[in-house]
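Novice: Generate coordinates for the sequence data below:
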Amino acid sequence: MSGSTTGRTDATRDRDPWRVLVNVAQIPETGLHREITADEATRKAMAAVAELREVISAHAAFDLQPKSDGSYHVTGRVQARIGQTCVVTLDPIENGIDEPIDVVFAPPEQIPEMADLVDDAEESDEETPDPPEPITGGFIDIGRLATDALFLGIDPYPRKADAVFEQEVEAPDPENHPFAALKALKDNGDGKKPKGG
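Specialist: Next up is the predicted model:
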């Protein structure tokens, strides 16, 4: 059993179904490469949170690189296979997910200062990086990073490749248009004066 699931409550799993913690103190100056694969229990929990039929497989690879200012640049990729239901035919289908990950983590006390730099870049129309994520208790949760990226890659309207939504098209009624009533009034009164006029 993976150490990432030890001692976790169901409530914790509901919020963060895939947790894999990396101690930043153990990341060497040259960086750290980690690969993680979700076990069956984790995949079931992820499917429940994302309201998917199933998560068939989920694998992620990360490179964690320390920077001179005490922050960590985390790059990687999550790849998964998920089971969904076609919105057109309601048939079960499978979809692949392949999402890149590029995030900076920083000690919480540094984040306000780094966020100010992001704001300054926005005001000067420079390309703005995303504000950093906080390092919590000296750990970076790469499992949560992988989960967030996986959820981001889910197609909210999955459909089979050959599924076509056919809507019934009715022939337009020539009498049913905005000027039909006006035309009827004109036809009835054309060339005739009202009685008693």
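Novice: switch to C-alpha atoms for all contacts and neighbour counts from now on
Specialist: Fine.
Novice: Let's check: the centremost residue of this protein is which one?
Specialist: Residue closest to the mean C-alpha point of the chain, counted by Cα atoms, centre = their mean, is Leu152 at 1.9 Å.
Novice: ok, which stretches of this structure are helices?
Specialist: For the chain, helices defined by DSSP state H occupy the ranges 10-15, 40-50, 111-123, 142-152, 180-189.
Novice: Of the ones you listed, which stretch is the most buried?
Specialist: Comparing the helices of the chain by mean neighbour count (mean count of other Cα atoms under 10 Å), helix 142-152 ranks first with a mean of 21.
Novice: quick one on the thing from earlier: tell me which of the helices of the chain sits nearest to His59.
Specialist: Between His59 and those, the tightest spacing by Cα to Cα is seen for helix 142-152, at 8.3 Å.
Novice: list the helices and strands the closest one packs on?
Specialist: If you count contacts as 3 or more Cα pairs under 8 Å, 6 or more residues apart in numbering; DSSP states H and E, helix 142-152 packs onto strand 21-23, strand 72-85, strand 92-106.
Novice: I have a second one here; can you model it like the first so I can compare?
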Amino acid sequence: MNDETPGSGGPAGAAPLSRPLMATEVPPEGLDVEIVATEAERDAIAELNNFPALLALTATLRAQRWRGDGLEVTGELRARLRQTCVLTLEDFEIDVAEPIELRFAPPKEAPRPRSRRRDAEPEPVEAEILSDDPPDPLIGGAVDLGEIVSEFLTLALDPYPRKPGAEFVEPSPEAPTDPASPFARLRAARDKA
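Specialist: This next block holds a predicted model:
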């Protein structure tokens, strides 16, 4: 954790939205957390994700103990942002609502060295339920709720945003080429030679 205030820019490479939470701060009954991104944080997230503006970003989260020394974070983020349409290159605004569900557990201890004896019994393998993702590591006993919100927003974004109603129309091969086009000028110059 750094001593920078949230949204102050912080050191290079720092998360644009940071709200650290120590696992020890979470009482047995759980903890409700509301995150509202500042203008500077929203600007940094928009720049990081390469869209014109993040107009609003809030998240309502619930942190609770999970399997003893782990944490479970659930909730929802809501955002309003301005994106640029990949077809028309016009800016448009959209609303995003994305559920958040994530589990954290302390990193596992280093495995014990295996016995070199040939008659040694194999160590039992802990079965993992395939439908569940493994928990993320709980490094230093803390999670950064702001980073979680920022990452879930990034994952919710369409990498090729389209303005509502915008459709790609493939030009017909018979359509005349624009003489102002650099390719048309090159073609014309080649044909003259």
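Novice: Tell me how they score on TM after superposing.
Specialist: Here the superposed chains carry a TM-score of 0.74, computed using TM-score structural alignment, normalised by the length of the second structure; 158 aligned residues with a Cα RMSD of 2.3 Å.
Novice: The helices of the first structure into a markdown table, with extra columns for distance to Ala80 of the first structure?
Specialist: Supplementary listing: these in a markdown table, determined by distance: least, Cα to Cα, whole Å:
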| stretch | distance to Ala80 of the first structure |
| --- | --- |
| helix 10-15 | 19 |
| helix 40-50 | 10 |
| helix 111-123 | 31 |
| helix 142-152 | 7 |
| helix 180-189 | 57 |
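Novice: Aligned counterpart of Arg82 of the second structure in the first structure, please.
Specialist: Applying TM-score structural alignment, one finds that Arg82 of the second structure aligns to Gly83 in the first structure.
Novice: give me the number of residues near that match?
Specialist: The tally of other residues near Gly83 of the first structure (other Cα atoms under 10 Å) stands at 18.
Novice: Now do the contacts for it.
Specialist: Contact criterion Cα atoms under 8 Å, 6 or more residues apart in numbering gives 52-56, 92-95 as the residues in contact with Gly83 of the first structure.
Novice: Could you tell me which of the residues you listed count as buried?
Specialist: Of the members of the contacts of Gly83 of the first structure, the ones counted as buried by neighbours, 16 or more other Cα atoms under 10 Å, are 53-56, 94-95.
Novice: Please report the distance of the aligned partner of Tyr160 of the second structure in the first structure from Val88 of the first structure.
Specialist: Residue correspondence, TM-score structural alignment: Tyr160 of the second structure in this structure matches Tyr157 in the first structure. Taking Cα to Cα, to the nearest Å as the measure, Tyr157 of the first structure falls 9 Å from Val88 of the first structure.
Novice: Between these two, which has more neighbouring residues?
Specialist: Comparing Tyr157 of the first structure with Val88 by neighbour count (other Cα under 10 Å), the higher total belongs to Val88, at 14 against 10.
Novice: and that one, what does it touch?
Specialist: 159-160, 163-165.
Novice: Buried ones among those?
Specialist: Applying 16+ other Cα under 10 Å to the contacts of Val88 of the first structure, the neighbour count classes 159-160 as buried.
Novice: re the thing from before, who touches the closest residue to the match of Tyr160 of the second structure other than its chain neighbours in this structure?
Specialist: Sequence neighbours aside, Val87 is the residue nearest to Tyr157 of the first structure in space, at 6.2 Å (criterion: Cα to Cα, 6 or more residues apart in numbering). Listed by Cα under 8 Å, 6+ apart, the contact set of Val87 of the first structure reads 157-159.
Novice: As CSV, the residues you listed with distance to Ser68 of the first structure would be great.
Specialist: CSV is the format used below for the contacts of Val87 of the first structure (distance: Cα to Cα, whole Å):
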residue, distance to Ser68 of the first structure
Tyr157, 43
Pro158, 44
Arg159, 47
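Novice: What remains of those residues once you look at the second structure?
Specialist: With both residues aligned by TM-score structural alignment, their matches' Cα atoms under 8 Å as the criterion, the subset of the contacts of Val87 of the first structure whose aligned partners also touch in the second structure is 157-159.
Novice: and the helices and strands packed on helix 142-152 of the first structure, which is most packed in?
Specialist: Mean neighbour counts were taken over these using mean count of other Cα under 10 Å, and the top value, a mean of 20, falls to strand 72-85.
Novice: how big's the offset between it and the second structure?
Specialist: Mean deviation of strand 72-85 of the first structure from its aligned counterpart in the second structure after superposition (mean Cα distance after the TM-score superposition for the first structure): 0.9 Å.
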